[in-house]
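Student: okay, here's the prediction I keep looking at, along with the sequence it came from:
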Amino acid sequence: MENIQTLNFIKHSPVPMASLDKDLRILANSGSFNRNYGITSGQTEGKSIEDLIPDIPGKLVDALKKSLAEERSEVNDGERFIREDGSSHWLKWNINPWSDADGDVGGVVLVLESLTSAQREIELLRMSQQVANVGGWEVDLINNRIHWSKITKDIHEVPEDFEPDLETGINFYKEGKDREKIIKLVNRGIEKGKSWDVELRIITAKGNEKWVRAKGQPELIKGKCVRIYGTFQDIDAQKRATEEHAIISERLEIATKAAQVGIWDYDIVNNKLVWDDNMYRLYG
């Protein structure tokens, strides 16, 4: 059996940790272990982990048994599991065998972390990015590498295996003032650490013109820019709708002037009358 000092360490550990014997019965566990899995404090010792956590994944039980049988560590960096009721939870574990006074394996120490809340936030963020059509990008200036997220590649209409470089990425911007603008912003970001948030046009790999919103943030270490990262959003539909509205408004203004039509608005609540310029011209 593990020594008292080790068991006390486990009981007071801030991480969800438990010591199990060869039959997967709990010898000691931390308070955070109880809280994470809804276990009543003081009701765990001597009970099987499978009894205490009914929805424990079979893969975890197999990992515990494998660690005991092969006398080696078992690690899972995070995986999604489906409960019987259809709900899902994410778990991460680290299993290490412990030895008794004779040097024989007497059980395992299990660190079992729930990643469900964190993964839910990540999934919600990913969903919101998809709905808003926002992608991400990163330029590693130390290793001269560029990463585009899937959404960024979709906006550029390139295949998923497309590997961009800085020059290629810049050349997607429409030749002329749009490309000149992004070159100036990128250079200023690298040289002076200035971020940017700009709306420009690109020409996609399929030859389509799109309005995009590009945001960039340089990362400096000891005054030297080592990385630039940011977001990339397709705003083409909104931009074109705004432009169309502006054109319609301009045409309406021209038409009302030509027809000598005045426009007025009366605010009943505030008892206020507002005239446009034509009304003043018509009535002096």
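Tutor: Received, thanks.
Student: going by C-alpha atoms from here, please, whenever you check contacts or count neighbours.
Tutor: Noted.
Student: residues near Ile190, how many?
Tutor: A count of neighbours around Ile190, defined by other CA atoms under 10 Å, yields 20.
Student: give me the residues contacting the helix or strand harbouring Asp265.
Tutor: Using DSSP states H and E, the element containing Asp265 is strand 264-267. For strand 264-267, the external contacting residues (CA atoms under 8 Å, 6 or more residues apart in numbering) are 272-276, 279.
Student: try stretch 90-98
Tutor: Counting by CA under 8 Å, 6+ apart, 2, 63-64, 67-68, 71-81, 105-116, 119 sit against stretch 90-98.
Student: now tabulate the contacts of strand 264-267 in JSON lines and tack on distance to Asn187, neighbour count and secondary structure.
Tutor: Formatted as JSON lines, those follow (distance: CA to CA, whole Å; neighbours: other CA atoms under 10 Å; DSSP: H, G, I helix; E, B strand; the rest coil):
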{"residue": "Lys272", "distance to Asn187": "52", "neighbour count": "9", "secondary structure": "strand"}
{"residue": "Leu273", "distance to Asn187": "52", "neighbour count": "10", "secondary structure": "strand"}
{"residue": "Val274", "distance to Asn187": "49", "neighbour count": "11", "secondary structure": "strand"}
{"residue": "Trp275", "distance to Asn187": "49", "neighbour count": "12", "secondary structure": "strand"}
{"residue": "Asp276", "distance to Asn187": "46", "neighbour count": "12", "secondary structure": "coil"}
{"residue": "Met279", "distance to Asn187": "51", "neighbour count": "15", "secondary structure": "helix"}
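Student: make CSV from these and add distance to Trp264 to it.
Tutor: Below are the contacts of strand 264-267 laid out as CSV (distance: CA to CA, whole Å):
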residue, distance to Trp264
Lys272, 11
Leu273, 7
Val274, 6
Trp275, 4
Asp276, 6
Met279, 7
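Student: ok, so of those residues, who is nearest Leu252?
Tutor: Nearest to Leu252 out of the contacts of strand 264-267 is Asp276 (CA to CA; 12.9 Å).
Student: does the closest residue in space to Gly230 that isn't next to it in sequence sit in a helix or strand, and which one?
Tutor: Excluding the flanking residues, the one nearest Gly230 by CA to CA, 6 or more residues apart in numbering is Gly216, at 4.4 Å. Following DSSP H and E, one finds Gly216 within strand 209-221.
Student: same check, this time on Glu50
Tutor: helix 49-52.
Student: ok, and here's another one to check against it:
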Amino acid sequence: MSFDPNSDFFEIAFNVTEHTEAMLAYWDKNLICRYANKATADWFGITPEHMINKSHLSEILGTLFDVQLPYINGVLGGKIQVFDQVIHLYSGKAKNVRITYHPNYVEGEIKGFYAHMADISPLNNKSHDNKTGVEKLPEFVTQNDQLLENVAKTLNENLFIGFPSISALSKQHFVSESKLKRDFKQNFGKTIFSYYRYLQMEIADRYIREKRCNKNQMAVMLNFSNPSNFSACYHRYLEEKSSDGELIETQKEDNTHNKTLIEQAPIAIAMFDNQMQFIAASKRWVAEYKLENTGFIGKSIYEVLPATKKKCEKLHNHCLKGNIYQCDGLLLKKNDGTRVWLKWNIHPWFTTSGETGGLFIHTEDISKIKAIEKENKQAEKLLKRAATLSKIGTWTRDLLTHTMQWDNVIKSILEVPEYFVPDIKTIWKLFKQGKSERLSKKALKDALKYGSSFDIEVDMITAKGNSRKIRIIGYPEFQNNKCKKLSGILLDITPLSPFKTANFLTD
């Protein structure tokens, strides 16, 4: 089924609610946005008002546009496109996303396509260890690390060749220049060029100390324009090295202060060095992890809490590069064998020289909350099951954004596919001509004009040609004397034949 985006009723029709977390949009064949839902602001930092009829798809996707271009060409060629991709949201958070592009045909001609982006991180990242049943850490938290390590490797390969431009690095590693510069500095504590110079000076220092080259020769080897520039860089490098020793005592004082604060904290928090050895832990941490009289200070967390090595070592290494990590729920096994859901906050702490000295880790036991969530999910499944069995579906029609939604129960009742996108012209074809069609149109007219709610029984013909007795209840919502939304329920009240009733009672 398809519809004309320029019709009187709908510019775009999507099977979506206003509050879905998935990003939904419609792009015409010129790749201009004609519809976007509210989730767009969370995904790409731009509101629908600033997108619709204004933004080109390349402006929204940025560097991802070239990567997605084959799929975009595919959907404009008439084929449905489904693919997975890691996307960094406007907030900076990475998500594993499943993207679906569906072509929109009008009288045999493609007018544009629907775009649906759904977060599948919970599917990809909450896989379980077959032996323990414990959830694994999200894999995507290390993807950015790998990207930056590859950039650092490229810089190492070019130490005697010359600094590759930021633009060249960006293209080579398929990342935007702004993101590359920001993330690199966050991870390595230096700009890309400063890091490159530092690597050069490390080599120069070794060659000079080993008397393999003098300063002038190193300047030539490292492609400096003149020896004086090299000497200035090398001098700054030696000063930084010599100042490291002076900072050690200051760092010791800071660590003593932090240790005191940690030990007195009323929450479960611990401080670690960059080898993940305990420096300090609060009394709450000691009690929750049953570490009384264990002499854990100075020992590695992987020795004291062995279950954390497999679960958390990659994550710790990620944070030791200067990254912050927050986790709303991770299932871990304590030393006594009990499994608990923990909420994690991991923050790096830095030495006076600006390098990562270790981590602060705060955990909170949320096992009771998770148990309640599980009960709520089971109750929600029962409610959905009850709605399906009772054949009661929900529907909405938004007159301001020109969107419509049918839930899967309605689609099942009217025997249309799950991917069906309802539009007015198609919907009217499902009503039986005559009394049912007239009654429905009058109810709709009164609701839009006078704000009248309605409760009607009509005959409808499903997409497969079967007759159904349907009860439709609708409630209009008005704003500034104009109907902005219709919503309600649809019930299948078709009488069961005696044969079907008997089967139902014996099932």
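Tutor: Sure thing, it's come through. Since the structure is predicted, the reported quantities are computational estimates derived from the model, not experimental observations.
Student: TM value for the aligned chains?
Tutor: Superposed pair, TM-score by TM-score structural alignment, normalised by the length of structure 1: 0.55. Supporting alignment: 210 aligned residues with a CA RMSD of 4.6 Å.
Student: test my guess that the residue nearest to Gly230 of structure 1 contacts Glu199.
Tutor: No. Contact criterion CA atoms under 8 Å: Gly216 of structure 1 and Glu199 do not qualify, at 11.9 Å.
Student: quick one: which of those two has more around it?
Tutor: Between Gly216 of structure 1 and Glu199, counting by other CA under 10 Å, Gly216 is the more crowded of the two (21 against 18).
Student: what does that one align to in structure 2?
Tutor: Aligning on TM-score structural alignment places Gly216 of structure 1 opposite Gly474 in structure 2.
Student: one more: Glu138 of structure 1?
Tutor: By TM-score structural alignment, Glu138 of structure 1 lines up with Thr396.
Student: quick check: closest non-adjacent residue to its match.
Tutor: Thr396 of structure 2 sits nearest to Ser487 (CA to CA, 6+ apart), 4.2 Å away.
Student: now the residue nearest the centre of structure 2: which helix or strand?
Tutor: In structure 2, the centroid-proximal residue (CA atoms, centre = their mean) is Lys95; its distance is 3.1 Å. Per DSSP H and E, Lys95 of structure 2 falls inside strand 94-106.
Student: what's that strand aligned against in structure 1?
Tutor: So strand 94-106 of structure 2 is aligned with nothing, judged by TM-score structural alignment.
Student: and stretch 421-428 of structure 2, by the same measure?
Tutor: Counting by TM-score structural alignment, stretch 421-428 of structure 2 corresponds to 163-170 in structure 1.
Student: pull up the gap between Asp55 of structure 1 and Gln217 of structure 1, please.
Tutor: 44 Å (CA to CA, to the nearest Å).
Student: correction: the previous question concerned Asp234 of structure 1.
Tutor: Taken as CA to CA, the span from Asp234 of structure 1 to Gln217 of structure 1 is 18 Å.
Student: ok, now Asn143 of structure 1?
Tutor: For Asn143 of structure 1 relative to Gln217 of structure 1 (CA to CA), the value is 18 Å.
Student: before we move on, what about Glu157 of structure 1?
Tutor: Counting by CA to CA - Glu157 of structure 1 and Gln217 of structure 1 are separated by 24 Å.
Student: between those two, which one's more packed in?
Tutor: More crowded of Glu157 of structure 1 and Gln217, by other CA under 10 Å: Gln217, with 19 against 16.
Student: does the aligned partner of Gly230 of structure 1 in structure 2 belong to a helix, a strand or coil?
Tutor: Aligned against structure 2 by TM-score structural alignment, Gly230 of structure 1 finds its counterpart in Gly488. Look at Gly488 of structure 2: counting by DSSP: H, G, I helix; E, B strand; the rest coil, its state is strand.
Student: try Lys59 of structure 1
Tutor: Assignment for Lys59 of structure 1 (three-state DSSP): helix.
Student: hang on, Arg179 of structure 1 packs against Gly169?
Tutor: No. Using CA under 8 Å, Arg179 of structure 1 is not in contact with Gly169, being 10.3 Å away.
Student: the two: which has the busier surroundings?
Tutor: The neighbour count for Arg179 of structure 1 versus Gly169, taken as other CA under 10 Å, is higher for Arg179 (18 against 14).
Student: in which helix or strand would I find that one?
Tutor: Per DSSP H and E: helix 177-192 holds Arg179 of structure 1.
Student: helices and strands around the biggest helix by length in structure 2, which ones?
Tutor: Counting residues, the longest helix found in structure 2 (DSSP state H) is helix 227-264. Applying 3 or more CA pairs under 8 Å, 6 or more residues apart in numbering; DSSP states H and E, one finds that helix 227-264 of structure 2 contacts helix 192-209, helix 215-221, strand 269-273, strand 278-281.
Student: at 10 Å instead, please
Tutor: helix 192-209, helix 215-221, strand 269-273, strand 278-281, helix 283-288, strand 356-365 (3 or more CA pairs under 10 Å, 6 or more residues apart in numbering; DSSP states H and E).
Student: dump the residue contacts of Ala18 of structure 1.
Tutor: Applying CA atoms under 10 Å, 6 or more residues apart in numbering to Ala18 of structure 1 gives the contacts 7, 10-11, 25-34, 44-45, 49, 95, 108-112.
Student: gap between it and Asn29 of structure 1?
Tutor: Taking CA to CA, one finds Ala18 of structure 1 at 4 Å from Asn29 of structure 1.
Student: cool, Glu243 of structure 1 as well?
Tutor: 64 Å.
Student: for Thr256 of structure 1, same thing?
Tutor: Counting by CA to CA, the gap from Thr256 of structure 1 to Asn29 of structure 1 is 80 Å.
Student: show me what counts as buried in the strand or helix carrying Asn317 of structure 2.
Tutor: According to DSSP H and E, Asn317 of structure 2 maps onto helix 307-319. Burial within helix 307-319 of structure 2, assessed by neighbour count using 16 or more other CA atoms under 10 Å, is assigned to 307-308, 311, 314-319.
Student: overlap in contacts of Gly216 and Glu199 of structure 1?
Tutor: In contact with both Gly216 of structure 1 and Glu199: Phe232, using CA under 10 Å, 6+ apart.
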